[in-house]
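# here is my input, please return the structure:
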Amino acid sequence: MHRPEDEPAPVIRRRRRLRTTVITVALGVVMFTVGAVGLSPNGSSTPDAPATASSASGPARGIAALRERVQRLPKDPVSWANLGMALVQQARTTADPATYAQAEAALRRSLTLQPAQNLHAEIGMGALAAARHQFRDALTWAEKAIATSPATPATYGVLADAHTQLGQYREAEEAVQKMADLRPDSSSLARASYVFELRGDTDQAKLLMERALRAAGTPGERAFAHTHLSSLALDSGDPTTALRQAQAGLAIAPRDAGLLEARAKAGATTDDREQAVADYTAAIAVAPLPQYLLGLGELQQSLGRQNQAEAQYAVLRAQETLRRATAAPADVDAIYFEADHGDPHQAVAMAETAVRERPFLAVHDAYAWALHRAGRNDEALHQADKALVLGTRSALFLYHRGAIHQALGDTTPARHDLSQALAADPTFHPLHAPAAREALRRIDDTTP
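Now for the predicted structure:
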């Protein structure tokens, strides 16, 4: 039998635009082992699937065992690093800032015990920084880890994630290529899929993630792949496949927040909106991330349930108050929320800070939308162009740029972008998709 390890690595070549000469991919057994940011191109965070999908207590038991180990071996830097990395994984699942703090404490204890050439802790610190969206710090830790062990593939995963979120796409592709050259396993495969997704090549992105699903060696890896296959299908206007992928993942990991959101988004495009409400509610119970709160609020608003929508928006406002107290940059969903349901001028200020720290495609789009809502459309168009510079097939990004063109009186490009948004995904957003159709109708009514 032909083993995945015997297959050649994916080849990612970029000159002026991404080009591929070979897309034959090896399938390993670990997906996003460390350093995975878990982000979709729209910038939303996706918590990792549980380590054991059959029981939420599985990760807790693993962490308890690691805590017992560091008690027995308090001077072992590897044990402290392993505990820190496990806590990073748990924090991604629960979105609990206290768990991130515990992870950092464990990793720094490891570094105190072994300040130099501490590969496990350096990779862990890079993963922690990425999970906190501190991507410049993640880049620094990745470079330290590479200096410690230049032949360790996981270090290039952290490096690729950091470069991507810092808008350094050529460098990110080179890091993914290096990772695949060193070990063409599921982790490098998943990142290669993301490269193609950002470039708008969703067919190749799906192919790579489907191979990752077949290669997945644990329930968590399979759940992760189903989540992203659902997202790719929905972004391509295929809610039936998106729902099927989400259902398959939830059969493995019934309490995974990312999969619950995936099923909610797919269900919201069909007649099963009550199930979508229930799924969003369940996802929020696991991890109250802004994207879930905003998704549920806007779904409720689209259903005419303003009181229920306002209940979610109130939580988002409370989260924003806490964020300002910590001076952390806003995530894209917080910026979108402020632009659409709060103060657009405040959204612009939030976006200006965020884009300096994280000049990623989705942050440029959020900045563009905030500027548009604040009436600054010339500046907004510049940011919207940056959001689509790679050719990403995002209906939301296209709608935003189309609305900006329309506000500027640029009828032809407005019609093009709005049409492309609806062609990619006719139900891409419960509020904005109907707005896109109405905008096209007004253009058609006023154009000779």
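# going forward, measure contacts and count neighbours with C-alpha atoms only.
Fine.
# neighbouring contacts of the helix or strand hosting residue 403?
In the assignment (DSSP states H and E), residue 403 maps to helix 395-407. Contacts with helix 395-407, where a contact means C-alpha atoms under 8 Å, 6 or more residues apart in numbering, come from 235, 365, 368-369, 372, 377, 380-381, 384-385, 387-388, 411, 413-418, 420-422, 424-425, 428-429, 432, 436, 439.
# let's see this one next, to set against the first:
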Amino acid sequence: MAYVERARRTGGVTDYPRAERALRTSLRLRPGGNADALEGLTALAVARRDFRAAERWGEEAVRVAPGRWTSYALLIDAYDGLGRYKAARATRDRMLAVDSGPAARARAARVSWDQGRVRTRRRRSRTRRQPRPRRRARRPRGRRGGYGPGNWPGSGDAEQSLRYCEAGGSASAAGEPEAGACRARALVALGRTAEGVRAYRAALARRPSAEVALRLGELYESLGRPRETRKQWGVVRALVARSAAAGVDESLVLGTLEADHGDPAEAVRVLRAEWERQPGLRVADALGWALHRAGRDGEALRFARRATDRARGGEVRSGLRVSPGVIERAVGLEAAGRRHLEERGG
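Next up, the predicted model:
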């Protein structure tokens, strides 16, 4: 578990094979009732985006030790990655029955947020020290349905998002590993792009991440800096290859890179294979966008609608790459497309 945590904090993916060897040795030495090893293998699989394995290990972990809320939290991640949203909500309820403390409630609130239940999420996560936002910031308009180049931090006030990100980075000596990239996204959303570039660079220096490197490249591109943009695509590909060697699935990042800055047909191939393995909302969203970029709008519309289907957990997830309205208008459904774009502020 120390290897998994170190990799999470530093981006040192070579720790993942070490973690796997240690955890499997633990299971071999104590094969019965070893909840620690089972939970560790679940955390490792989630970190690698291997949600099938995470589901298998997580279900065994909660069976062996049904009183550990942390195992339920990891199992929720597995179900979410597989598109099993009813199972994720049921597991959330089981988790809260075991532990209703602040950490468990925060994790439960994230389920509601990810699955489009914003009011529920705000009600669960609100405390006296977290006042209701006074206003909503205007979203930057961009080519992906009005959300900008992958840099919008989510629904709500960008200034408040910046405060939360900065609080996460200063909460401990090491800070939260995602706080730097979170801060960069918020700065860009506020139009403070020079500070955003510096924040992205600092975040990557502390913790290499293919996804964050991609966001920085998209920011360079939006600022009209072609040489830095091209260099950044090379950084993204190198980080994807490094992660793959350590067993980490970076198909979403690679597919996004190919769709927008490489070969859209290759993006479709990569993301369709990922959909067959792990049909989550993020994959549906990315595949819909890749199909759109490849000129296959009829297929793209099915996945874009899937990614925003309220009944299946979509619609208000942050960071969607494209609204169904963009594709609906491309296939001649002008009225429906206009309605969807108006609903999403595009």
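# tm score of chain vs chain?
Here the superposed chains carry a TM-score of 0.85, computed using TM-score structural alignment, normalised by the length of the second structure; 322 aligned residues with a C-alpha RMSD of 2.5 Å.
# just the buried members of the contacts of helix 395-407 of the first structure?
Neighbour counting by 16 or more other C-alpha atoms under 10 Å classes 235, 365, 368-369, 372, 377, 380-381, 384-385, 387-388, 411, 413-418, 420-422, 424-425, 428-429, 432, 436, 439 among those as buried.
# which of those fall in helices?
Of those, the ones assigned to helices by DSSP state H are 235, 365, 368-369, 372, 377, 380-381, 384-385, 387, 411, 413-418, 420-422, 424, 432, 436, 439.
# so where is stretch 166-182 of the first structure in the second structure?
Counting by TM-score structural alignment, stretch 166-182 of the first structure pairs with residues 82-98 of the second structure.
# quick check, central residue of the second structure?
Averaging the C-alpha coordinates of the second structure gives a centre point, and the residue nearest to it by C-alpha atoms, centre = their mean is residue 282 (7.3 Å).
# what's the match for it in the first structure?
With TM-score structural alignment defining the correspondence, residue 282 of the second structure maps onto residue 362 in the first structure.
# in terms of contact, does residue 289 of the first structure touch residue 97 like I think?
No: Residue 289 of the first structure is not in contact with residue 97 according to C-alpha atoms under 8 Å; the separation is 11.5 Å.
# between those two, who's got more neighbours?
residue 289 (23 against 12; other C-alpha atoms under 10 Å).
# give me the distance between the more buried one and residue 262 of the first structure.
Taking C-alpha to C-alpha, to the nearest Å as the criterion, residue 289 of the first structure is separated from residue 262 of the first structure by 14 Å.
# now swap in residue 408 of the first structure and tell me
When distance is defined by C-alpha to C-alpha, residue 408 of the first structure is 35 Å away from residue 262 of the first structure.
# who's more crowded, those two?
Summary of the neighbour comparison: residue 408 of the first structure and residue 262, criterion other C-alpha under 10 Å, with residue 262 having more neighbours (29 against 15).
# can I assume that one is in contact with residue 230?
Yes: with contact taken as C-alpha under 8 Å, residue 262 of the first structure and residue 230 are classed as touching, separated by 6.4 Å.
# between those two, which contacts overlap?
Going by C-alpha under 8 Å, 6+ apart, residues that sit against residue 262 of the first structure and also against residue 230 are 242, 243, 246.
# of the residues you listed, which is the nearest to residue 303 of the first structure?
Distance from residue 303 of the first structure was checked for each of these by C-alpha to C-alpha. The minimum falls on residue 243, at 20.3 Å.
# report the contact partners of the closest one.
If you count contacts by C-alpha under 8 Å, 6+ apart, then residue 243 of the first structure has 230, 262, 263, 266, 267 around it.
# repeat the analysis, applying 10 Å as the threshold.
If a contact means C-alpha atoms under 10 Å, 6 or more residues apart in numbering, then residue 243 of the first structure has 229-231, 233-234, 249, 259, 262-267, 269-270 as its contacts.
# these two touch, right, the match of residue 282 of the second structure and residue 386?
Yes: counting by C-alpha atoms under 10 Å, a contact exists between residue 362 of the first structure and residue 386, whose distance comes to 9.3 Å.
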